[in-house]
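**Student:** Whatever this is, show me its structure:
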Amino acid sequence: MPESLVINLVSESTVPLQYLRGHHLYRLFLTLVSAVDAELSQALQTHKHRAFALSPLQIASQPQLASVQNLKFLLPRQQLESTTLQYANSSIPAGSHCWWRIALLDDVLFDQISPRLERAAARQPWYLGPARLHVTNFLPARIPEWSSYNSYQALYKQASDTNRHLTFQLMTPAVFRQGDRVSPLPTREAVFHGLRKYWNYYSGLVFAPDTINAIAAKTFDLRTVSLPLGNNETIVGCLGELTFQISDQVDPLVIKRINALTDFSRYCGIGQKTFLGLGMVRTITVTK
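**Tutor:** Coordinates of the predicted model:
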């Protein structure tokens, strides 16, 4: 059952810019998991298929639960068009109320971990470099899109078998595997084969490779950005909006499977290095 959690935190001291980058947040997540299950934390570092996705740390415009109303994933589309998530552009001042999203993909690894993680996180301060952070609460899992949970079976059952327009809004930069290189170009194969691989591995509902053959690129409105991730790693990724279209004369079963993959992207993200905060997407339903 994929699940996404939103953690509210308060920074006791300034969080320097260099500690807001992907590798530092990845280590903070492993430290949080280790407080609940040290063996699981170790296993996650060598797991072949990444079982989680992380967001960058965000500054909330209002403290604690009131910040739910300001989550950018919940803004009207006209506001979303000029809004992206913060992704390590500046340091976080002391006293800031922050939120951080963690998406869990693997039922077996993370079974029953959420309530234990919340209890453990509240007991002590946590560190990003020299900065102390305190967890104030986890947001309820009933908030649509941003903090939510669903079974893989329900995701499939709820997927449309008629929608042919698949629009992704990239909320953080995304990069994609192209052969033995990493590229900012989101081709059909780069986006959907990655989603299919993780879906097949975690859901138990296997989709064949030719499932995506009916998909074609329709419109892209993208720009490239350079982003340091820490550990001397910098990527050039893409931000913006991209739309794919399912061709005519395609069986409704195939349309349903493609839409299930698209819906799954809200948890999994798209592209490479989603465990470092890349490739977070919002899906948009286009009415035709």
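**Student:** all contacts plus neighbour counts: C-alpha atoms, from now on.
**Tutor:** Fine.
**Student:** all helices for the stretch 101-250 of the chain, in order.
**Tutor:** For the stretch 101-250 of the chain, the helices defined by DSSP state H, counting those that start in this stretch occupy 107-110, 113-121, 152-158, 188-203.
**Student:** Could you single out the most deeply buried of those?
**Tutor:** The highest mean neighbour count among those, using mean count of other Cα atoms under 10 Å, belongs to helix 188-203: a mean of 19.
**Student:** I figured Tyr267 was touching Ala51, is that so?
**Tutor:** No - Tyr267 lies out of contact with Ala51 (Cα atoms under 8 Å); the separation is 10.6 Å.
**Student:** Just the element for Gln79, please.
**Tutor:** Using DSSP states H and E, Gln79 falls within helix 77-80.
**Student:** which helices and strands does that helix pack with?
**Tutor:** Applying 3 or more Cα pairs under 8 Å, 6 or more residues apart in numbering; DSSP states H and E, we find helix 77-80 packed against no helix or strand.
**Student:** which one of Tyr267 and Ala51 has more residues nearby?
**Tutor:** When Tyr267 and Ala51 are compared for neighbours, Tyr267 comes out ahead with 27 against 20, by other Cα atoms under 10 Å.
**Student:** what's the first-to-last distance across stretch 77-89?
**Tutor:** 23 Å (Cα to Cα, to the nearest Å).
**Student:** close enough to count as contact, Ala121 and Phe138?
**Tutor:** No - if you go by Cα under 8 Å, Ala121 and Phe138 don't touch, sitting 9.5 Å apart.
**Student:** how about this one, so we can line them up?
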Amino acid sequence: MLQKFRFTLACTEPGTVRGLGGLELHALFFSFLREVEEEAARELHGAKDKPFALGPLEGAGERRGGSFYLQAGEKYGFTVTSLTGAMYRLLEEVAALWPGREVQLGTGALACVDAGTTRAEDLNYRDLVARARPATTVTLEFLTPTSFRQRGTQILFPLPEYVFGSLRQRWNAHGPIRLPEDLDLSLIQVARYRARTQLVPFNRYKIVGFTGTCTYQVPKKVPDFVPWLLAVLADYAEFAGVGYKTTMGMGVVRRW
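**Tutor:** Modelled structure (predicted):
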């Protein structure tokens, strides 16, 4: 089941989180998961390819020195997307527990206000396949810093084989319909892009990622299914995220 949940909090005591707040939100989310189903939380924590993506902390506050300063009286929110039916059910249970709880986030204190889905309808993988219209060009916007790791090196450019390779890997890990893994995705071309790098601080390390937009195009002499595959994966990006640390606020993407 493909769905996006939004969780809202109100700051009762000011404080800070590092960078995007992804590490702190990840820990908070798993504390709720353990309450809902401890064994499932343990399995999720150890999974190599997790069936969810978690967005950054959003709301008013100053960003300075690698920290996000939370202000008392302000509301904040973040999203979590589900990539499987089991994850969707866990998120429903977390959302039911959410209202009225008081939590610590970084050095701040917050009250959990409400939680629920952001889309009017639930989608599944077959829905995305059925709705996809072959596209010779697609544009993706990288809303939060995005990065790829290759043999210990970070890749800071939206290369098609990394962007769509990341999406294909997640699709095949969690979806019921397998996409061809033998297709060389580097045949997809970058038509134009506008991007900049941004440093994301975590507690003990920092990661550099890129934000911006990139338009991809399919050359003329490719297998007939490639434009369809491009469209399917571009639509999937909204749910799966792209690249490294998508469960900690990085790699949030949408299709233009």
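**Student:** where does the TM-score land?
**Tutor:** After superposition, the two chains reach a TM-score of 0.90 (TM-score structural alignment, normalised by the length of structure 2), with 252 aligned residues with a Cα RMSD of 2.2 Å.
**Student:** The helix holding Gln79 of structure 1 maps to which residues in structure 2?
**Tutor:** Mapped onto structure 2 using TM-score structural alignment, helix 77-80 of structure 1 spans no residues at all.
**Student:** buried stuff in that helix?
**Tutor:** Neighbour-count burial for helix 77-80 of structure 1, counted by 16 or more other Cα atoms under 10 Å, picks out Leu80.
**Student:** on that earlier part again, just so I know, which of the helices of the stretch 101-250 of structure 1 lies nearest Tyr19 of structure 1?
**Tutor:** Minimum separation from Tyr19 of structure 1 across those (Cα to Cα) falls at helix 113-121, 19.3 Å.
**Student:** post-alignment, that closest one versus structure 2, mean distance?
**Tutor:** Here helix 113-121 of structure 1, set against structure 2 after superposition, deviates by a mean of 1.9 Å using mean Cα distance after the TM-score superposition for structure 1.
**Student:** Just give the number of residues close to the equivalent of Tyr244 of structure 2 over in structure 1.
**Tutor:** Here Tyr244 of structure 2 is matched to Gln272 in structure 1, going by TM-score structural alignment. The criterion is other Cα under 10 Å. On that basis, Gln272 of structure 1 has 19 neighbouring residues.
**Student:** gap between Gln272 of structure 1 and Val182 of structure 1?
**Tutor:** 8 Å.
**Student:** who's in contact with stretch 114-121 of structure 1?
**Tutor:** By Cα atoms under 8 Å, 6 or more residues apart in numbering, the list of residues contacting stretch 114-121 of structure 1 from outside reads Leu32, Val33, Ala35, Val36, Val135, Asn137, Phe138.
**Student:** how many neighbours does the fourth one have?
**Tutor:** It refers to Val36 of structure 1. For Val36 of structure 1, the neighbour count with other Cα under 10 Å is 18.
**Student:** now swap in the third one and tell me
**Tutor:** Using other Cα under 10 Å, the number of residues around Ala35 of structure 1 comes to 14.
**Student:** Just tell me what it corresponds to in structure 2.
**Tutor:** If you follow Ala35 of structure 1 across to structure 2 using TM-score structural alignment, you land on Glu35.
**Student:** need the contact list for its match.
**Tutor:** Neighbours of Glu35 of structure 2 in contact, by Cα under 8 Å, 6+ apart: none.
**Student:** That one sits in which helix or strand?
**Tutor:** helix 22-36.
**Student:** Might you report the residue contacts of Val146 of structure 2?
**Tutor:** One correction, residue 146 of structure 2 is Thr, not Val. Contacts for Thr146 of structure 2 (Cα under 8 Å, 6+ apart) come out as Leu156, Gly209, Phe210, Thr211, Val242, Gly243, Tyr244, Met250, Gly251, Val252.
**Student:** how does it look with 10 Å?
**Tutor:** Thr146 of structure 2 is in contact with 155-158, 163, 197-198, 200, 207-212, 241-246, 249-253, counting by Cα atoms under 10 Å, 6 or more residues apart in numbering.
**Student:** In PyMOL, how would I select just the buried ones from those?
**Tutor:** Buried subset of the contacts of Thr146 of structure 2, written as a PyMOL selection, criterion 16+ other Cα under 10 Å:
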select buried, resi 155+156+157+158+163+200+207+208+209+210+211+212+241+242+243+244+245+246+249+250+251+252+253
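**Student:** Show me what Thr144 of structure 2 aligns to in structure 1.
**Tutor:** Using TM-score structural alignment, the equivalent of Thr144 of structure 2 in structure 1 is Thr172.
**Student:** Pull the contacting residues for the aligned residue in structure 1 for Arg133 of structure 2.
**Tutor:** When structure 1 is aligned by TM-score structural alignment, Arg133 of structure 2 is paired with Ser160. Residues near Ser160 of structure 1 by Cα under 10 Å, 6+ apart: Pro252, Leu253, Ile255, Lys256, Arg257, Ile258, Asn259, Ala260, Asp263.
**Student:** What's the match for the third one in structure 2?
**Tutor:** To tie it back to what came earlier, the one meant is Ile255 of structure 1. The alignment partner of Ile255 of structure 1 in structure 2, by TM-score structural alignment, is Pro227.
**Student:** other SSEs contacting the helix or strand hosting that match?
**Tutor:** Using DSSP H and E, Pro227 of structure 2 sits in helix 226-240. Packing partners of helix 226-240 of structure 2 (3 or more Cα pairs under 10 Å, 6 or more residues apart in numbering; DSSP states H and E): strand 3-13, strand 52-54, strand 75-82, helix 125-131, strand 137-146, helix 160-174, strand 206-217, strand 253-255.
**Student:** Which stretch of structure 1 lines up against the last one?
**Tutor:** Counting by TM-score structural alignment, strand 253-255 of structure 2 lines up with residues 281-283 of structure 1.
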